[in-house]
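**Student:** Structure of the sequence below:
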Amino acid sequence: MAVSRVFALAAVALTLLSPPASSNTEGDALYALRRSLTDPENVLKSWDPTLVNPCTWFHITCNQENRVTRMDLGNSNLSGHLVPDLAKLEHLQYLELYKNRIEGTIPPELGNLKNLISLDLYNNNISGTIPRTFGKLKSLVFLRINDNKLSGSIPRELTRVSSLKVVDVSNNDLCGTIPTVGPFERIPMNNFENNPRLEGPELLGLASYDTNC
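**Tutor:** Here you go, the predicted structure:
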């Protein structure tokens, strides 16, 4: 009887001490990003996957429930590529990776970050198209993906993101026409400049939907 009671108490203690599964999932997602990046200045040195959760890692901010809400890695001399695992950061609000040397495409899975407020990927070497899944980012206010190598058209799904205040896609290789409805009514034209194949504001109902233009 005494032995059984000891085992029961030990099981309860282990349950209480075990980290939430979400914390491990978020840590795994961030560590997947670390593995995909080259980090010559060791800014990710503190990203230790053996810790309970990533809230003690540098450049990461968490809320009171130890859920990751912010990643600040702008101007960190990082290269490599983004990973779909970032979509597991369900509470992420700010994804700041500007002014690095990141290549490859934007994972469409990032469209699942329903709490994302700011996506700053400007001044990198990112190619491919702007994911249509960004139309699901209903909390998004700032979308800055200028100064990259993006191609294709501006997804019309973005016109349904009413929270958008800032969209900057300048200095890419986008094509098609510039949306003029929804949040795009108030975006200045210089936020679309230096896209040689991007045409002027579209006439209502004459949008270019071809991602290959």
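
**Student:** okay, CA-based contacts and neighbour counts for the rest of this
**Tutor:** OK.

**Student:** is it true that Thr61 touches Leu89?
**Tutor:** No. If you go by Cα atoms under 8 Å, Thr61 and Leu89 don't touch, sitting 11.8 Å apart.

**Student:** This protein: strands as residue ranges?
**Tutor:** All strands of the chain, identified by DSSP state E, fall at 37-38, 60-62, 68-72, 79-81, 94-96, 101-103, 118-120, 142-144, 151-152, 166-168, 173-178, 197-201.

**Student:** could I get those strands as TSV with mean neighbour count and distance to Lys45?
**Tutor:** Shown next, in TSV, are the strands of the chain (neighbours: other Cα atoms under 10 Å; distance: least, Cα to Cα, whole Å):
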stretch	mean neighbour count	distance to Lys45
strand 37-38	18	12
strand 60-62	17	12
strand 68-72	20	14
strand 79-81	19	15
strand 94-96	19	18
strand 101-103	21	18
strand 118-120	20	22
strand 142-144	19	27
strand 151-152	22	34
strand 166-168	19	32
strand 173-178	23	35
strand 197-201	16	41
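
**Student:** one more to line up against the first:
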Amino acid sequence: MASSSMLLSLFFTILLFFFLSPTLCANSQGNALHAMRSRLSDPNNIMQSWDPTLVNPCTWFHVTCDSNNNVLRLDLGNSNISGSLGPELGDLKHLQYLELYGNNLRGKIPDELGNLESLIGMDLYNNEFKGKIPESFGKLKSIRFLRLNDNKLTGSIPRELANLSNLKVIDVSNNDLCGTIPVDGPFANFHMESFKNNRLNGPELKGLVPYDFGC
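**Tutor:** Sure thing, here's the model as predicted:
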């Protein structure tokens, strides 16, 4: 009898877990977005609806979710927000589009953005980002569009990006990048306009070890 009671209790525990798991996941994503908001100045109250007491973030403006309450898209382009990004954005495991262009975001681009394995498009252009392009971006196997232009990025273009077979568009123009431009993988198809107004020294020579002139 005790055994049957234990089995019944276990059954209801598992059932409860399956019912609550989407909510728990959504709350985790909501916590990540709320942590992001706490780092930012938002003079136009674009993120006013981002209330952490709600069940999940899918009711917030500028956040798009799927039917399972997974955050797929974050649209905060041209929102006049300022501040820096933190590692919490790397917790949005289902995110497909990160649109933060045309703001006053500064500081380094978090390495944790490389954990967004579902990401298709990342638009961080026209901000004040400094530091290097994270090598972790080489893990973004689903990414097709990567726009980092018009920032203050330094260092070389990570060679890990040459492994992104789905990458169709890259723009790192108008930064302070140095070294040479990869020629492998998708870089064989990119126009030189994507790299203009940097301190880059042209494409690498195939078969030779890349040399970062001036870096």
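
**Student:** that older thread, want to throw the strands of structure 1 into CSV with distance to Val6 of structure 1?
**Tutor:** Below are the strands of structure 1 laid out as CSV (distance: least, Cα to Cα, whole Å):
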stretch, distance to Val6 of structure 1
strand 37-38, 46
strand 60-62, 36
strand 68-72, 36
strand 79-81, 49
strand 94-96, 46
strand 101-103, 53
strand 118-120, 50
strand 142-144, 54
strand 151-152, 63
strand 166-168, 59
strand 173-178, 66
strand 197-201, 71
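
**Student:** Which residues are in contact with each of Thr61 and Leu89 of structure 1?
**Tutor:** Counting by Cα atoms under 8 Å, 6 or more residues apart in numbering, the contacts common to Thr61 of structure 1 and Leu89 are Val68, Thr69.

**Student:** per the alignment, Gly77 of structure 2 corresponds to what in structure 1?
**Tutor:** Aligning on TM-score structural alignment places Gly77 of structure 2 opposite Gly74 in structure 1.

**Student:** about what we covered before: and of the strands of structure 1, who's closest to Trp47 of structure 1?
**Tutor:** strand 60-62 (9.4 Å; Cα to Cα).

**Student:** which secondary structure elements does the closest one contact?
**Tutor:** Here strand 60-62 of structure 1 touches strand 68-72, going by 3 or more Cα pairs under 8 Å, 6 or more residues apart in numbering; DSSP states H and E.

**Student:** Let me see the contact set for the counterpart of Asn172 of structure 1 in structure 2.
**Tutor:** Using TM-score structural alignment, the partner of Asn172 of structure 1 in structure 2 is Asn175. Applying Cα under 8 Å, 6+ apart, we find Asn175 of structure 2 in contact with Asn149, Asp150, Asn151, Lys152, Leu153, Thr154, Asn197, Asn198.

**Student:** Asn197 of structure 2 versus the second one, what's the distance?
**Tutor:** The one in question is Asp150 of structure 2. Per Cα to Cα, to the nearest Å, Asp150 of structure 2 is found 9 Å from Asn197 of structure 2.

**Student:** More neighbours: which of those two?
**Tutor:** Asp150 (21 against 15; other Cα atoms under 10 Å).

**Student:** Give the aligned equivalent of the more buried one in structure 1.
**Tutor:** Asp150 of structure 2 maps onto Asp147 in structure 1, by TM-score structural alignment.

**Student:** Then His62 of structure 2?
**Tutor:** Aligned partner of His62 of structure 2 by TM-score structural alignment: His59.

**Student:** Then Gly121 of structure 2?
**Tutor:** Superposed on structure 1 with TM-score structural alignment, Gly121 of structure 2 falls opposite Ser118.

**Student:** Surely that match and Tyr94 touch.
**Tutor:** Yes. Using Cα under 8 Å, Ser118 of structure 1 is in contact with Tyr94, at 4.9 Å.

**Student:** For the residue nearest in space to the middle of structure 2, give its distance to Glu88 of structure 2.
**Tutor:** Geometric centre of structure 2, nearest residue: Leu113, 4.3 Å, by Cα atoms, centre = their mean. As for Leu113 of structure 2, its distance to Glu88 of structure 2 is 9 Å (criterion: Cα to Cα).

**Student:** Ok, Leu98 of structure 2 next?
**Tutor:** 13 Å.

**Student:** Contact partners for the counterpart of Pro40 of structure 1 in structure 2?
**Tutor:** Taking TM-score structural alignment, Pro40 of structure 1 has Pro43 as its aligned residue in structure 2. By Cα under 8 Å, 6+ apart, the contact set of Pro43 of structure 2 is Asn80, Ile81.

**Student:** just Arg197 of structure 1 next, same as before
**Tutor:** The contact partners of Arg197 of structure 1, by Cα under 8 Å, 6+ apart, come to Asp173, Leu174, Cys175, Gly176.
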